[in-house]
Each structure stands twice: as C-alpha cells, then as structure tokens.
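**Q** my questions are about this predicted structure, shown below with the sequence.
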Amino acid sequence: MTDAAEGHGAFTVLIVEDDNAVKSLIATALKVQGYRLLEAGTGGAALLEATTKNPDVIILDLGLPDADGIDLIRQVRTWSHTPIIVVSARTEDADKVAALDAGADDYLIKPFSVEELLARLRVATRRLAADSGTDRDGPVYENGDLRIDYAARTVTLAGEEVHLTPIEYKLLALLARNTGKVLTHNAILKEVWGNALASDLPSLRVFMATLRKKIERDPAHPAYLQTHVGIGYRMLRK
C-alpha cells in the first residue's frame, strides 16, 4: 500500500487489472490525487485483497485471466457493499447491464480518459462520505434542495411540497437510497413493479419523465435524475 498524499488519502482503492500498462496508468493518476492503492492482476488475488484489506472502492476489469469479472462482482456482493467501478473493453449494453445487475456501481469503457475515471471515482467517494456515520435508510433524506421524509412519505423541493403518485414516490425513494449508483432498468422494475418484464419498460420511462418534471427545475438538463441510455438511471449527489 502506498502512503497517501493529502486530499483523498482517507480512501483506499483496489485496482483489479491484468494489463500492466492500464494498471500503471490508473495507479499513477490515483497516486497524484492522494488515494491509497492496492493492486491485483487476477480474480483470486482480488478476492484476497478485498477480504483482507477491505478497500473503500474497487476498480475492476472484467477480462481477468482466471475469472470473469461479473462473477467476481457477484462474489463480492455476497458480503460487501463496497462501490465497484467497472473499467472494461466490452462495449455492448448487455455487458453493462449484466455488470450493473450483478452489483457494480458504475461502468467505464476502455479506452477512457483519466479525467472521466477520476470523476466516476469522486462520485463513489462522495457516496461513501455521505453514508459515513449515517443510516442510509434513516427517516429523512437530504440532497441539495431535495428532501424526502420516509416516515411521512413526503417530498419537498426548496421547502415546497412536491405531490407524487405512489409509483413516482417509490422510484424516487429507490434512487435516493442508492445515490451515486447506476440502477438498471431491470433492477428498478423488480423493486418497483415486482418483476422485470420488458413490457413494463415503457411505463418506467413515462413515470421517470413525469417524476423529472416535478423535481427538476430544468427537466432537459436534470440536476438529480441522470439517464444512462439503454442502461438505467442514477440519482446524482448535489
């Protein structure tokens, strides 16, 4: 583990990548930002590091020599909620959905810019900081001007009550409880509708559109509800 510089030193990142050039690029960028680092080049080594060193965030390549990264995500999710950012050359939406459904928090396609990777990492660490010392499922959620009182099932924006339908409220509460995490269409449908039927996807899109109109000051440029085309949605941390 490297000594941390000032800044992000409170966070330890496990880089799981078998391409030494890519691993070195990521490691160098993170060191400059002050993150503490752990490294692994195989699935077996990654599991050992994750279980014994308890990293704050995992950056994971899917194409490992001894394991499929999606299987690794599933294994980690049996005992940990550590944010997982996938960095992969797999570009198909089906691969992204599979990784996110398995429990990944974000998905970045190779080749990627260092700036974009750092931005995704900041999202993950902000989520960790926001959750630290708090009950994520506590009675009140606050994010910028948005406030959700789970006990009263009420939503306010800048102090003004927002009237939501039951499904709109369920959608908003689900995304809020997973702030910073990309939730796939399938994951949302299972939680809100109780199934993941493709026939329900148009309904999800309609409800998300109406929800966005109610809580976004400019629905065309959303500040809270981010769309990942073909994948799902994410609540942004303000």
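**A** That came in fine, so what should we check first?

**Q** when you work out contacts or count neighbours from here on, use the C-alpha atoms and nothing else.
**A** Noted.

**Q** pull the number of nearby residues for Ser132.
**A** 10 (other C-alpha atoms under 10 Å).

**Q** helices along this structure, start to end?
**A** For the chain, the helices defined by DSSP state H occupy 20-32, 43-53, 69-77, 93-102, 114-131, 166-177, 185-192, 201-215.

**Q** now render the ones you listed as JSON lines, adding distance to Arg234 and mean neighbour count.
**A** Shown next, in JSON lines, are the helices of the chain (distance: least, C-alpha to C-alpha, whole Å; neighbours: other C-alpha atoms under 10 Å):
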{"stretch": "helix 20-32", "distance to Arg234": "24", "mean neighbour count": "15"}
{"stretch": "helix 43-53", "distance to Arg234": "25", "mean neighbour count": "16"}
{"stretch": "helix 69-77", "distance to Arg234": "19", "mean neighbour count": "19"}
{"stretch": "helix 93-102", "distance to Arg234": "12", "mean neighbour count": "19"}
{"stretch": "helix 114-131", "distance to Arg234": "11", "mean neighbour count": "16"}
{"stretch": "helix 166-177", "distance to Arg234": "6", "mean neighbour count": "18"}
{"stretch": "helix 185-192", "distance to Arg234": "11", "mean neighbour count": "18"}
{"stretch": "helix 201-215", "distance to Arg234": "11", "mean neighbour count": "16"}
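
**Q** put this next to the first one:
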Amino acid sequence: MKDTINILVVDDEDNILEVIKAYLEKDKFKIYTATDGEEAIRIFKEENIKLIVLDLMLPKISGEEVCRKIRAVSDVPIIMLTAKIEEDDKIEGLAMGADDYLTKPFSVRELVERVRALLRRAYRDQNPLADYLVFNDGDLEIDVTKMKVKKRTKEIDITPYEFKVLLALLTNPGQVFTREQLVKKAFGIEYEGFDRTVDSYIKNIRHKIEDDTKNPKYINTIYGVGYKFTGSKS
C-alpha cells in the first residue's frame, strides 16, 4: 500500500486530533479531520476515504449515527474511539458496523498498528493504484487522490459514487466484474436492485468518458456477465 491513503479522523477534542494526525502522517497517510458528525459525513462524501477513526461522543450527529449512515453506503474500515468501557458497549459498537474498538485513554502507537493491520485486511485483494493515471495517450486522466477525472485535459463532473465504480474497475484492468462484485468492491454492500443501480452508474460514466457509447473503448460490457475496463495505460 505504497500510494497515498486517505484517513478520516473524527473527534471533538482538538488535542486528540492533532496527536493522532501527527502519528499517522509519519506513516505517510493523508489525514482529514472533523470535529463533529456533520463535517465527518461531508468529508466522507467528498474524499476517497480508505479508513475512519471515529469517536462516539460527537456534536450535531453522534458517532453511532455517523457509523450507521456510512455503513448504509460503504464498508470502509472504521475504528471506534470511546470512553465507554463496558463489554456491552463494545459489542454494540461492533454490531453497528465498526471493525475495531479502542477505549479512551488509549496508546496512539497501538492505534497506528491497528490502522495498519485493518488496512492490510480490508484491501489485501486490491491492486495498488498510482495517485495519477493516464490512458490512451492523455485522452483520459484520473486523479485517484482528489477523485477527479479529465477528458482531453478538461475536468468532467463525476459523482463520488460514479468515481467509486470507475475506481473499482481500475483496480484490476481487463478483469470482468459481475454487478455483484462491482457493488461489493465499490461500496462494500449488497442490496436489492443493485443490477439497475450499477447499470445506471456505468451508463452515466460512459456518457462522460467515452467518445462513442455504443462502441466504448474504456468500459466494455461482457454480456451475461458484467463489465471490464479496457483503456490503454499511458
């Protein structure tokens, strides 16, 4: 995992945020911080976040509710921080979708090790991507870190969900993904109606990056199976 990895740290105590941020930045992670639940959700929607360190006691929207909202659309790894020490509280936190749990006060070095381990487990099946990708001699450019896409050097308007689907295909160029696999890889969830949803995302992406949607050179349909990315990397 040598490329930049975005981590969101959410806590209403500035001193805790700064310490965690400093330690994680030593490991070359890119850190986003939020001091309340609303800000956390906004950042998650706007950035390509790979892991969240989430305090439960937050203003505006609680950490529990933030976790539920994110879990409704993504399986991004979440480490919960809390002052609650009872076993039932820990079980409840894990049940709502957290992947790991640390009780305050905690060792920041231990947190960093848990972040590393969780990232390894969560993304071990993904091929690493460069921060910036160019295809077909500059026809298509993708800034992975900033979640931006350019067509013939002109930035196009792409939604976070469309970008996640495109990125899922890019992790294994040439590999055919079923709709179920794309949902799992892009969003970490499986839900009723996913066939129509994925098809809609693919249709929108094609209209934005293809010269001829009937003869695509980037996202090809494998009839009866799914989709694959076929752009030539420059």
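**A** Alright, I've got the coordinates. Because the structure is predicted, anything quoted here is derived from the model rather than measured.

**Q** related to what we said a few turns ago, any chance of a markdown table for the helices of structure 1, columns distance to Tyr233 of structure 1?
**A** Listed next are the helices of structure 1 as a markdown table, based on distance: least, C-alpha to C-alpha, whole Å:
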| stretch | distance to Tyr233 of structure 1 |
| --- | --- |
| helix 20-32 | 26 |
| helix 43-53 | 27 |
| helix 69-77 | 20 |
| helix 93-102 | 11 |
| helix 114-131 | 14 |
| helix 166-177 | 8 |
| helix 185-192 | 8 |
| helix 201-215 | 9 |
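
**Q** between those, which one is nearest to Thr154 of structure 1?
**A** helix 166-177 (8.4 Å; C-alpha to C-alpha).

**Q** tell me which residue of structure 1 lines up with Glu180 of structure 2.
**A** Using TM-score structural alignment as the criterion, Glu180 of structure 2 maps onto no position in structure 1.

**Q** correct me if wrong: Glu180 of structure 2 contacts Arg196.
**A** No: under the criterion of C-alpha atoms under 8 Å, Glu180 of structure 2 is not in contact with Arg196, lying 11.2 Å apart.

**Q** looking at those two, which is more packed in?
**A** Neighbour count, other C-alpha under 10 Å: between Glu180 of structure 2 and Arg196, Glu180 has more, with 15 against 11.

**Q** give me the nearest residue to the aligned partner of Ala102 of structure 1 in structure 2, chain neighbours excluded.
**A** With TM-score structural alignment as the criterion, Ala102 of structure 1 lines up with Met96 in structure 2. Once flanking residues are discounted, Met96 of structure 2 sits nearest to Arg68: 6.5 Å by C-alpha to C-alpha, 6 or more residues apart in numbering.

**Q** residue in structure 1 paired with that neighbour?
**A** Under the alignment by TM-score structural alignment, Arg68 of structure 2 pairs with Arg74 in structure 1.

**Q** show me the contacts for Pro77 of structure 2.
**A** Contact analysis of Pro77 of structure 2 by C-alpha atoms under 8 Å, 6 or more residues apart in numbering lists 50-52, 98-99, 118-119, 122.

**Q** of the residues you listed, which are reproduced in structure 1?
**A** Contacts conserved in structure 1 for the contacts of Pro77 of structure 2, counting by both residues aligned by TM-score structural alignment, their matches' C-alpha atoms under 8 Å: 50-52, 98-99, 118.
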